[in-house]
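**Q** Mind looking at a prediction? Sequence and model below.
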Amino acid sequence: MDKLPDALLYVNGEMRTAGDNQYFDNINPWTGASCGRAADATAADVEEAIVAARNAFDNTDWSTNHDQRYALVCKFVDVMVTNREKLVQISRLEVGSAIGAAARAQIDGALNGAKDLLECYKQVKWEKDLGIKHEGGFDTKRIVTQEAMGVVGAITPWNVPLYVNVGKVVAALLAGCTVILKPAPDTPLMGSIMGELAIEAGLPAGVFNVITSADPAMAGEMLTTDRRVDLISFTGSTAVGKLIMKNGAESLKRVFLELGGKSAFIVLEDAPNFAQTCMGSMVVFHAGQGCAYPTRLLVPKSRYDEAVGALDMAYKGFAEKWGKFDEPTCIMGPVISKKQQNRVMEYIEIGKNEGARLLAGGNARTDMGGGFFVEPTCFVDCTNDMRIAREEIFGPVLVVIPFEDEEDAIRIANDSDYGLGGAVFGPTDRALAMTKRIRAGALSVNGGTSITGDLPFGGYKQSGMGREWGLEGIEEFLEIKAIGIRAS
């Protein structure tokens, strides 16, 4: 496996090392060994990035010159598309993505999403004429304008880093904001490479900055507490999201949070291809490291044994189809880190202790080398009050829960602290009616795609607030201003 180049900081238009010239190792999840280095930013480096972003917003025409800004962001997206193969390689080595996942959700999903945002931008209404209203004895002409919020701190996770980076950075730049991106310590190069590509695209100095750091909290703490940062856009765990809200409260920052999930995959009794649909619920794509991934399979008690039998067959058939670095069809590799591997294994032990039956997997595969491999795992005979059914595991673990009828399925789906994604399979009219009663932000009916770059994405309850992607995702970064002009 190849080494990756150093991930450098991108501050005020320049790629550079950290102020004290320190680096940290970039770990390859397939091997557990270093695949490169990343600049380890100091607090002074973060300060420089904040100053650069603030200056670019306050003292240039970036936020007001819509046509020039759009042209530059289009060029930025074009450069990313041109460098697709480089991005795929980073995804494989740094993120631990199997080729089949790297070429789909990891990279192509991000690039296609960026193109969608460019189209959505054309729908933004920068000014609306609300006509004349007679009040107070005179006429007033009213207009409502939208304008950029200001400086954005974008804090992103390691699971699909380019996808989330693009969703925040491209939308914020299109809105006219300036951005400081802080990628996760596990995936620093996928943030840093965007700085290199921004230079190639000709983005003005300061409008986009990237800070990499081994410390998962230092830069984020600075961004979330600094009054010069107007908005925080965060994707990650619910626990950290709550801390970010607390940090931002004193300066009343706008906070967008895309947090955890424990989504339900509901298969109705009369769903077409019942057994095949149940097989399709296996949590294996990118080792289950997806916030909207449905990890609770809900099946009717009347066909429960059939569903379990289908899953048993599916997991046995998949046993030799994962963890292969050079196999183009492989969609499951390791989890991101030793820490995450330990977390997943702890939940597997919790499931056993809670009385769930282990149908498949359940082991850390140390025989596959020094990487962080966990077998595709399935628990059956689960109840929705078990921790493995209520808490986000973020690994290749599926829990199977029986339900009595449609009302019971809706109750179980909604009996969760989370509300991010989900799916219902069955006769279309009934499945659609069920989705309208499930409290979640992105729902699929019979396999339809509910997460694309031109659709708003976000959650209910402790899955977060606000929306990313689509027109709504761009408008998250805009302020609304009402203006009244006396007309008589």
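**A** Looks like it came in fine. Remember, predicted model here, so these are calculated numbers, not experimental data. Numbers count the residues shown, from 1 in each chain.

**Q** contacts and neighbour counts: CA atoms only from here.
**A** Noted.

**Q** quick one: secondary structure of Ala214?
**A** Three states are possible here, and by DSSP: H, G, I helix; E, B strand; the rest coil the one that applies to Ala214 is coil.

**Q** Tell me how many other residues surround it.
**A** Neighbouring residues of Ala214 were enumerated by other C-alpha atoms under 10 Å; the total is 20.

**Q** Leaving out sequence neighbours, find the closest residue to it.
**A** Counting by C-alpha to C-alpha, 6 or more residues apart in numbering, the nearest residue to Ala214 once its immediate chain neighbours are dropped is Pro185, at 5.3 Å.

**Q** another one to put next to it:
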Amino acid sequence: MSRTTDRLLLLDGRLTPGAGGGAFETIDPATEEVLGTAADGTPEDMDRAIGAARRAFDETSWSSDTAFRVRCLRQLREAMRRRSEELREITIREVGAPRFLTFGGQLDAPVDDLGWFAELAESYEWERDLGRAEPMGMPTRRRIRREAAGVVGAITPWNFPHQINLAKLGPALAAGNTVVLKPAPDTPWCAAVLGEIIAEETDIPPGVVNIVTSSDHALGAQLVEDPRVDLVTFTGSTATGRTVMASAAATLKRVFLELGGKSAFIVLDDADLKAACSYAAFSGIAHAGQGCAITTRILVPRDRYDEAVEITARSLSRLGAGDPSDDRTICGPVISARQRDRIEGYLRLAVEEGGSFACGGGRPEGRDKGFWIEPTLITGLTNDARTAREEIFGPVLVIMPHDGDDDAVRIANDSPYGLSGAVHGSADRARAVAARLRTGTVSVNGGVWYSADVPFGGYKQSGIGREMGVAGFEEYLETKAIAEITT
């Protein structure tokens, strides 16, 4: 990847520079090296993208030709597989994602998931016959038909760009919608290369997918507010999600949101403490903690608190922060200087709130370039501290004591969020605790909930609606009832 590499917008089937001819740089967060540039889309480009998506939905057979959509999705999956090593290197360099994650949720898994959505569209019951009835004495046959929602505006973040881009594109396209994708400005290449593949290696028609990279966050607002857009799907912070929801209200368009989290990792008193705390350390700082569903509050039995702190801190220190291109790295850099500064603000706040660091608490030694934070464990806080309640989005864990199962559930649920969680302990007790957590996903004793067929989303301020699974697919559908008089 040379420094002079340029990436283009995908508008109405063509790869093109932005209307203003501008470009912006994309940066390697591990080294601060400029990787290249991406087209800097303008409001005019966003207007063109929305217009193209509207025409493609209204004037072509895309929404009604299921077999064609299935074929196109499979083409996209195979094309991305063929270019997987190129995409892998871009993901490691642009996102700062540890290499090991690209063989899972950062790349390979979401590409494979496109095939699941193709199969779902192929087998889905698009129309259901309710049979004959006589409402108000009128002999009538009733049918329920599921149809595409229309033009989808998709706004995505930088932390898992392939996973989130494809978790929106896959079901939206399978359902028959057209899409305008506005990716985060921190990771434009991941989306722009997707546009190249769609334009050059699939039969997806012009206008069905439009990708507008831009350094201007206002383009996301433009997408939300435009009356030609029927549905908005957004993944990002809860604060921005509120703004998206309020802006969409003016045109009463459908919105579903996947937002923040401050998920709890509960260790019961009959769990293997060493195994549970070691796993909490690993899962809490993978990809430098930059995941909305990562469990960043560790709740452990009070009478074993000191032991749990020692085990967790030792595990975090051993894992460290390292080069994301190294197969052994779990915790890479954070995405930007801005994000690093934000995390350091929370570290200062933790001390002001009475906390202390069992390990970490700053930048790792010897890394003068790049955006780095040491894996950090904060002790001495209660659940009402801001550091324990607010989403930090970095490799920073808070460990707190609980006084039994009921108390652990109380602390875990005492949060404005409800995205995810984990419970470790004997099977029956762990399942019972999991059932009481007010969260959209729960891992019991290391169980993995991430999969194409499993709906993902949150309770409370962690969002509205679901992504993935049949439930996620149906977010992109409308329901039509058809009643026909019979004799």
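**A** On my side now, so go ahead. Computed from a predicted model, the values in this text were never measured in an experiment.

**Q** Give the full set of residues in contact with the residue nearest to Ala214 of the first structure.
**A** Pro185 of the first structure makes contact with 158, 212-216 under the criterion C-alpha atoms under 8 Å, 6 or more residues apart in numbering.

**Q** before we move on, what about Gly202 of the first structure?
**A** Here Gly202 of the first structure is in contact with 72, 76 (C-alpha under 8 Å, 6+ apart).

**Q** What lines up with it in the second structure?
**A** Under the alignment (TM-score structural alignment), Gly202 of the first structure pairs with Asp203 of the second structure.

**Q** How far off centre is stretch 303-313 of the first structure?
**A** When distances are taken as C-alpha atoms, centre = their mean, to the nearest Å, stretch 303-313 of the first structure is centred 31 Å away from the chain's centroid.

**Q** And for stretch 358-370 of the second structure?
**A** Using C-alpha atoms, centre = their mean, the distance from the centre of stretch 358-370 of the second structure to the centre of the chain it belongs to is 27 Å.

**Q** now stretch 338-357 of the second structure
**A** With C-alpha atoms, centre = their mean as the basis, stretch 338-357 of the second structure stands 25 Å off its chain's centre.

**Q** swap in stretch 168-188 of the second structure?
**A** With C-alpha atoms, centre = their mean as the basis, stretch 168-188 of the second structure stands 12 Å off its chain's centre.

**Q** buried stuff in that stretch?
**A** Going by neighbour count (16 or more other C-alpha atoms under 10 Å), the buried part of stretch 168-188 of the second structure is 168-188.

**Q** can you check stretch 286-300 of the first structure too?
**A** When neighbours are counted by 16+ other C-alpha under 10 Å, the buried residues of stretch 286-300 of the first structure are found to be 286-300.

**Q** And the residues you listed, which is closest to Ala275 of the first structure?
**A** Ala275 of the first structure lies nearest to Val299 out of those, by C-alpha to C-alpha, at 10.6 Å.

**Q** Doesn't that closest one lie inside a helix?
**A** No - under the criterion used here (three-state DSSP), Val299 of the first structure is strand, not part of a helix.

**Q** I figured it was touching Ala307, is that so?
**A** Yes - with contact defined as C-alpha atoms under 8 Å, Val299 of the first structure and Ala307 form a contacting pair (7.1 Å).
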